[in-house]
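Asker: Sharing a model prediction with you, sequence too.
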Amino acid sequence: MDRIRIRGGNRLTGTIPISGAKNAALPLMIVSLLTPGTLTLSNVPRLADVRQLQRILQNHGVDIMVAGKRPGQNGMQGDVKQLSAKVIADTTAPYELVSKMRASFWVLGPLLARCGEAKVSLPGGCAIGTRPVDMHLLAMEKLGAEIAIENGYVIANAKKGLKGAHIAFDKVSVGATHAALMASVLADGDTIIENAASEPEIGDVAECLVKMGARIEGIHTSTLKVRGVTSLTGAEHSVIPDRIETGTYAMCVAMAGGDVLLKDANSGHLSAVIDIMRGAGIGVESTNEGIRIHRNGHALEPVKIDTEPYPGFPTDCQAQLMALMTKADGTSMIRETIFENRFMHVQELARLGADIHLHGDTAEVRGVKKLTGAPVMATDLRASVSLVIAGLVAEGETTINRVYHLDRGFETLEEKLSACGADVTRISGS
């Protein structure tokens, strides 16, 4: 099993290219199930989750081709994938595939919309708290599907097709919004989705669907209006830059010190994180090329944040901010409101010398003068990268085990950091 070794103390200088957004690429690939035409996606990140979803889609009969590298392209640029689902070969998504990644459950809506039936295993994924699929199933039932759960599978039928409906979610859910949107574009009639999640990744999927012939109003808002169409065509679409990767590398630079351009990053997708970082004394500047992050000797000021649905501070950047605040000059308060079990990184940060105390859903982070390298273990995708951030300034050597969590969401992380001066090495193991 691979490990990552970090020797702390190096400043970061240079450019880090931001990859395509994992949380947009996955649903965009699933969208291919809605059309017999070819969907061409560019800027698709090379991630373990993308490879796993590719296996799931191929099980349904999707042909997937990866275009060759273009002139001047380097290994840090994403793939171009051509996905063609001329015929849906199988409407069952088996447990052995779906259990490895929650997002694969989202095939339910497109399979129902196009085929009138689906049998999808209940999902797996990171162990960061209860994330039920009740709202997904509510949306499908509102659209006219009959739903049963048998032997760990959701069995859904809509033999006469889905019908437009009024769907009002009790709380904001990214997954349920994707499910309702992807299913409703082929439903008969109009659908209104209220209290929809408004993350940029959902807007990216909606804009791709419009290119394919869908009729959607209210994109990037909390109310989506969909007028169903009888069929969709193929299209070409480029995945938006990853705002979570952007926030992660911004905090790497803030922690280690230095001056780095996050190339192609979109500051408009990360305003809550940028505001907090500026409040902590970090230089953040938007440029025509991306976002420039710099810190040269200024002490880190403590912060107080609550994680919130977009456009609030993202839960997917909570662990990274906590790692950064372990070196602040004072005490920070970080409240997690999205997932109830997303503080698993705390005990691993403590192994490096962090002073963190948990009070229910709130972490009290007392800044320390020094972190010290130690063996640590990644516990989930985002938590694992918090250990990288801490390791960049820890004295001595930090070894991060179980880095397959990192590989699920960060493309060529060690290469990107090493190119800016960090001493980060992947150690291959059995």
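Answerer: Noted; the coordinates are in hand.
Asker: Please count neighbours and contacts with C-alpha atoms only from this point.
Answerer: OK.
Asker: which residues does Ala323 contact?
Answerer: 349, 386-387, 389-390 (C-alpha atoms under 8 Å, 6 or more residues apart in numbering).
Asker: meant to ask about Ser198, not that
Answerer: Ser198 neighbours (C-alpha under 8 Å, 6+ apart): 219-222, 310-311.
Asker: tell me the secondary structure for it?
Answerer: Classification of Ser198 by DSSP: H, G, I helix; E, B strand; the rest coil places it in coil.
Asker: measure it to Met135 for me?
Answerer: 16 Å (C-alpha to C-alpha, to the nearest Å).
Asker: Ser84 too?
Answerer: From Ser84 over to Met135 (counting by C-alpha to C-alpha), the distance is 29 Å.
Asker: quick one, which of those two is more surrounded?
Answerer: Ser84 (24 against 21; other C-alpha atoms under 10 Å).
Asker: Break down the stretch 101-250 of the chain into its strands, ranges please.
Answerer: With DSSP state E, counting those that start in this stretch, the ranges of strands along the stretch 101-250 of the chain come out as 117-121, 146-150, 153-157, 166-168, 190-194, 215-217, 223-227, 235-238.
Asker: next up, a second structure to put side by side with the first:
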Amino acid sequence: MKQMIIHGGKPLQGDVWIGGAKNSTVALIPASILSRTPVTLEGVPKIADVDNLMDLLSEMDVVSDFHNTTLRINPEHIKMSPLPSGKIKSLRASYYFMGALLGRFGKAVVGFPGGDDIGPRPIDQHIKGFEALGACVKNENDQIKITSPAEGLHGATIHLAMPSVGATMNIIMASVTAKGQTIIDNAAKEPEIIDLATFLNNMGAIIRGAGTDSIRIEGVKQLQAKTPHTIIPDRIEAGTYISLAGCIGNGICIHNIIEEHLDSYLAKVEEMGVVIDATEDSLYVYPAGDLKMTQIRTSSYPGFATDLQQPVTPLLLSAKSGEGVIIDQIYPKRIGHIEQLRKMGADIKVEDNIILIHPTAKLHGTKVSAGEIRAGACLMIAGLMADGETVIDNADNILRGYDRVQEKLRLLGADVKIQDAPNE
């Protein structure tokens, strides 16, 4: 396990470059096995989830090579192989191999996915989609076994009970080689879904409507990668650095951003009093003045992203007056960071799954634990704000989602290091 050690209280300034979107990358890597030719992904973030997915590829004799920000994947000699529960449980996004294997081989055996503990995240909508395509899904010995009928998968109209990003992506991957037309109604509209559809369309898939609530897929026989695919910038990483810049920045320019992907977030941050100048692909965040509280309610895209409710929390703590409110409608149990912030002196509490925040003049460094990726980002920003030393245990979770985070923070002037945790 890793620890992040932060000596906080120092104003940060300079430039930071945003990496490729984690939530795209973890779907694009499994989707690469749908290609009959080698795949090249560019702008890949250096995060632990990429390493874990590459390990899973190797279980299927898929060769991959990651250098700088370019990931090359060769699925030409892929073999159908059950994916072991041990590695699967290290990240939730491993469930994308269900749709990818089903689309490539007509069957999949995958251990139940793990990942962050942020409350219930059932995969019933994924299963409902696979079954609508004609697949048989069974739960045997803590594994999900999916098989298509002898004649193969067939197109279907699938209505999602809620616009799940994971289910939308998984159904797309399973249906690109199914016979006939598949329609996904009430589909999720996140930019990462458009990124996946673009990647697959460039390999010969026929996907229309990505980014709307109705996606249509015409099945094709097979896919072949022909050109490299550049992953979109990570809007959650960008939002995290915007929050950091608003809390403790002395002028920070954040590069490689698609501003429209952050519209709802930026509206709230600017409502609080953070001053931002935008250019074509970067944002300059001015040193913050007196900030005011706001109320935040997360919702599906294009609403305020659930993945940003924790990173924005330190910004709310920086406000001078009022009461801030966060209601996470997507994952109401995503509150593991609250008790950790209270250890640092934050005036924050939870009542009936509603997070209530009051101005906190000073945070103090102490030992805390990152229960999951975005909670870790929240504690990282709080540690940079706090007086003294903050030690974040389970910092592996931060490394799962944030590209070269130690290097980027140091370039802004932060006193931060990541080290192996001492043996208890």
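Answerer: Sure, I can see it. Quick caveat: nothing in here was measured; it's all calculated off a predicted structure.
Asker: Quick TM-score on the pair, please.
Answerer: Here the superposed chains carry a TM-score of 0.96, computed using TM-score structural alignment, normalised by the length of the second structure; 419 aligned residues with a C-alpha RMSD of 1.3 Å.
Asker: picking up where we left off before, can you say which of the contacts of Ser198 of the first structure are buried?
Answerer: 219-221, 310-311 (16 or more other C-alpha atoms under 10 Å).
Asker: ok, now which ones touch the residue nearest to Ile167 of the first structure when sequence neighbours are not counted?
Answerer: Leaving aside its sequence neighbours, Ile167 of the first structure sits nearest to Ile193 (C-alpha to C-alpha, 6 or more residues apart in numbering; 4.8 Å). Ile193 of the first structure makes contact with 166-169, 177, 180-181, 222-225, according to C-alpha under 8 Å, 6+ apart.
Asker: what does Gln82 of the first structure give?
Answerer: So Gln82 of the first structure contacts 38-41, 63-67 (C-alpha under 8 Å, 6+ apart).
Asker: Next, check these against the helices and list the overlap.
Answerer: Among the contacts of Gln82 of the first structure, none falls in helices (DSSP state H).
Asker: Put together TSV for the residues you listed, with neighbour count on each row.
Answerer: Supplementary listing: those in TSV, determined by neighbours: other C-alpha atoms under 10 Å:
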residue	neighbour count
Thr38	22
Leu39	26
Thr40	22
Leu41	23
Asp63	17
Ile64	19
Met65	12
Val66	13
Ala67	12
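Asker: from those, which is closest to Ile282 of the first structure?
Answerer: Leu41 (34.9 Å; C-alpha to C-alpha).
Asker: all helices in the second structure, in order from the N-terminus.
Answerer: 22-31, 48-59, 85-88, 96-105, 124-132, 165-175, 191-201, 235-248, 263-271, 313-317, 336-343, 373-385, 396-401, 405-411.
Asker: So for Ala288 of the second structure, which of these sits nearest?
Answerer: helix 235-248 (5.4 Å).
Asker: ok, residues contacting the closest one?
Answerer: Defining contact as C-alpha under 8 Å, 6+ apart, one finds that helix 235-248 of the second structure is touched by 9-12, 18-19, 21, 251-252, 254, 257-258, 261-262, 265, 269, 274, 285-288, 307-308, 311-312, 314-315, 318, 377, 381, 384-385, 402.
Asker: Of these, which belong to strands?
Answerer: Counted as lying in strands by DSSP state E, out of those, are 12, 251-252, 254, 285.
Asker: Adding neighbour count and distance to Asp117 of the second structure, write the residues you listed out as TSV.
Answerer: TSV is the format used below for these (neighbours: other C-alpha atoms under 10 Å; distance: C-alpha to C-alpha, whole Å):
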residue	neighbour count	distance to Asp117 of the second structure
Leu12	24	31
Gly251	20	34
Ile252	24	32
Ile254	22	30
Val285	24	32
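Asker: related to what we said a few turns ago, looking at the contacts of Ser198 of the first structure, which is nearest Met1 of the first structure?
Answerer: Using C-alpha to C-alpha, these come closest to Met1 of the first structure at Tyr310, 35.2 Å.
Asker: Could you find the closest non-adjacent residue to that closest one?
Answerer: Going by C-alpha to C-alpha, 6+ apart, Tyr310 of the first structure has Glu199 as its nearest residue, at 5.5 Å.
Asker: sorry, back to before: so of the strands of the stretch 101-250 of the first structure, which one's packed in deepest?
Answerer: strand 117-121 (a mean of 24; mean count of other C-alpha atoms under 10 Å).
Asker: Quick check: the counterpart of Leu200 of the second structure in the first structure vs Leu33 of the first structure, distance?
Answerer: Aligned counterpart of Leu200 of the second structure in the first structure: Leu209 (TM-score structural alignment). Shown here: Leu209 of the first structure relative to Leu33 of the first structure, a distance of 12 Å by C-alpha to C-alpha.
Asker: Could you do Ala93 of the first structure as well?
Answerer: Ala93 of the first structure is 13 Å from Leu33 of the first structure, by C-alpha to C-alpha.
Asker: Find residues that contact each of those two.
Answerer: Val107.
Asker: Out of these two, name the residue with the larger neighbour count.
Answerer: Using other C-alpha under 10 Å as the criterion, Ala93 of the first structure and Leu33 rank with Leu33 on top: 29 against 25.
Asker: Can you tell me the closest non-neighbouring residue to the counterpart of that one in the second structure?
Answerer: Superposed on the second structure with TM-score structural alignment, Leu33 of the first structure falls opposite Ile33. Leaving aside its sequence neighbours, Ile33 of the second structure sits nearest to Pro75 (C-alpha to C-alpha, 6+ apart; 5.5 Å).
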